[in-house]
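**Student:** Could you look at this predicted model? Sequence included:
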Amino acid sequence: MSGTARIEISAVSHRFTDKPVLREITATLTERRIAIIGANGSGKSTFSRLLNGLLVPDRGRVTVDGLDTARDIKAVRRKVGFVFQNPDNQIVFPTVAEDLAFGLKGLGLGRAEREEKVGQMLARFGLEALAAQSAHKLSGGQKQMLAIAGVLITAPSCVVFDEPTTALDLRNARRIAEVISGLDETAIVVSHDLDLISDFDRVLVFDEGRIVADDTPGPAIAHYLRLMQ
């Protein structure tokens, strides 16, 4: 299912209890690299979770290649993977290889094909020597690589990253940036790391639940920096 995705957000609003978090958001996402930036509490993380059905909007509609996130949740999540800020939130099985294999559960693959795909991902992300090691004893950078590999092994069309470099040192942050840059899939990245997104195709700036700038990185980041003054 690799390739790119078309995500349409139509008049979407969302609230938690009585607090509005998103207000009448409309956008069509088709570019290969899209960043989402904004202050804490601006609505950007909530918006990102709408893109693969982790949240369903209170009002409005989100579709991925025509599939409605409120009705077609399994098909949507096959198309849109999600990498959490804290990789421990998505590492499930004891060893690195077992955790990767878990992502293939339910896809109807034979044992040999599953093992082949796991081996390919271990090699791609430099995790071969760690295959039998405890997944939860990896370094922060290794855990993030495993989390990304665990999403990509299912061949989504799009991957949403929630603050993928926040807890990493410079070396590992650069490695994650290289991974994102090299993806064939659509990448939608929520981040405060302005260097990470400086060469993206498009940047959405959120403020108080609305998109207040939607442009290439230069103008969009300039708008964001003015908001932060």
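**Tutor:** All right, it came through fine. Numbers count the residues shown, from 1 in each chain.
**Student:** Every contact and neighbour count from this point should use C-alpha atoms.
**Tutor:** Fine.
**Student:** Next, the contact list for the residue nearest the centre of the chain, please.
**Tutor:** Centroid-nearest residue in the chain, with C-alpha atoms, centre = their mean: residue 160, separated by 1.6 Å. Shown in contact with residue 160 (C-alpha atoms under 8 Å, 6 or more residues apart in numbering): 48, 51, 80-83, 187-190.
**Student:** here comes the other one, which I'd like you to weigh against the first:
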Amino acid sequence: MDQGITFQDVTYRRQDRLILRGISLSLTARRIGVIGRNGSGKTTLLRLMAGLVAPSSGQIRLDGLDPAADRRAMLDRVGILFQNPDHQILFPTVEEELAFGLRQQGASATEAAAEVATLLQAEGRSHWAKALVASLSHGQKQWLCLMAVLLMRPATLLLDEPFAALDLPTQARLARRLAVLPQRIVTISHDPDAVAAADHLVWIEGGEVARQGRPADVLPAFRAEMARLGDADADTDLSH
């Protein structure tokens, strides 16, 4: 049952550095954006949602489950797309990469291969099956990672700066693809335009929730603060 994503007074420390503190959120919208400066803690927030790291204190639930404690259950519930696909890809060929998640979910080698072949045919990329991943462009690698995640049919997708390294035509194609997906999608970005169409927006600043609500209510304040910081050249606080 879809119960959304909740954070209750979550703190996260990495060694002696406090990355997030006092995060309390209840996220049930279909399209959620998380915005903030580089180093603000937004990627850590996404990793906590995915269960890749556990909070230092507080509680996180995704559809009622603890993502860090119930990693097996998360295979069917949440998929994550990293900013750099090279950090995500594990196998040398396209078909091997696409099949991996299905195998993790319990599909046999034959079943996984059949699903991969069906997907590639539907996408007009059957000739990619034996292709080396290293031969793909950045945008093609990102498509591969997205398809590998979607084959696992997660209820929630977590996207880390999905448009950052793409040219404009590839951004437009990815945006169209994401817009029609039935999953809940959480997109993190430093770019207001990337999250302007979200149903709910969370602004993370200095490891805390600065503001949340509709983009029309959050983005003007975010833009004004970014302009102020730009005028002041105020970036030294992130290096502490």
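**Tutor:** Looks like it arrived, so ask away. Quick caveat: nothing in here was measured; it's all calculated off a predicted structure.
**Student:** before we move on, the earlier item: make TSV out of the contacts of residue 160 of structure 1 and add neighbour count.
**Tutor:** Below are the contacts of residue 160 of structure 1 laid out as TSV (neighbours: other C-alpha atoms under 10 Å):
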residue	neighbour count
48	20
51	26
80	28
81	23
82	25
83	22
187	25
188	26
189	25
190	24
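**Student:** ok so, going back, can you classify the equivalent of the residue nearest to the centre of structure 1 over in structure 2 as helix, strand or coil?
**Tutor:** Superposed on structure 2 with TM-score structural alignment, residue 160 of structure 1 falls opposite residue 158. With DSSP: H, G, I helix; E, B strand; the rest coil as the basis, residue 158 of structure 2 sits in strand.
**Student:** ok so, going back, among the contacts of residue 160 of structure 1, which two are most distant?
**Tutor:** 80 and 190 (14.7 Å; C-alpha to C-alpha).
**Student:** Which residue ranges of structure 2 form helices?
**Tutor:** In structure 2, helices defined by DSSP state H lie at 42-50, 71-74, 94-104, 109-122, 138-151, 168-179, 192-195, 215-232, listed in chain order.
**Student:** Contacts made by the fourth one with the rest, please.
**Tutor:** The contact list for helix 109-122 of structure 2 (C-alpha under 8 Å, 6+ apart) reads 95, 98-99, 102-103, 126, 128-129, 151.
**Student:** Give me the mean distance between that helix and structure 1.
**Tutor:** Taken against structure 1, helix 109-122 of structure 2 registers an average deviation of 3.1 Å after superposition, with mean C-alpha distance after the TM-score superposition for structure 1.
**Student:** The fifth one now?
**Tutor:** Plainly put, helix 138-151 of structure 2 ends up 0.7 Å away from its match in structure 1 on average once the two are laid over each other (mean C-alpha distance after the TM-score superposition for structure 1).
**Student:** Mind checking the helices of structure 2 for the one nearest to residue 27 of structure 2?
**Tutor:** Short answer: helix 42-50, nearest of the helices of structure 2 by C-alpha to C-alpha, at 11.0 Å.
**Student:** So which bit of structure 1 is that closest one matched to?
**Tutor:** Using TM-score structural alignment, helix 42-50 of structure 2 corresponds to residues 44-52 of structure 1.
**Student:** who touches that stretch?
**Tutor:** 7, 21-22, 36-38, 55-57, 62-64, 69, 73, 76-77, 80-82, 160, 162, 190, 206, 209.
**Student:** on that earlier part again, is it possible to export the contacts of residue 160 of structure 1 to JSON lines including distance to residue 121 of structure 1?
**Tutor:** Shown next, in JSON lines, are the contacts of residue 160 of structure 1 (distance: C-alpha to C-alpha, whole Å):
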{"residue": "48", "distance to residue 121 of structure 1": "25"}
{"residue": "51", "distance to residue 121 of structure 1": "25"}
{"residue": "80", "distance to residue 121 of structure 1": "18"}
{"residue": "81", "distance to residue 121 of structure 1": "16"}
{"residue": "82", "distance to residue 121 of structure 1": "17"}
{"residue": "83", "distance to residue 121 of structure 1": "16"}
{"residue": "187", "distance to residue 121 of structure 1": "18"}
{"residue": "188", "distance to residue 121 of structure 1": "21"}
{"residue": "189", "distance to residue 121 of structure 1": "21"}
{"residue": "190", "distance to residue 121 of structure 1": "24"}
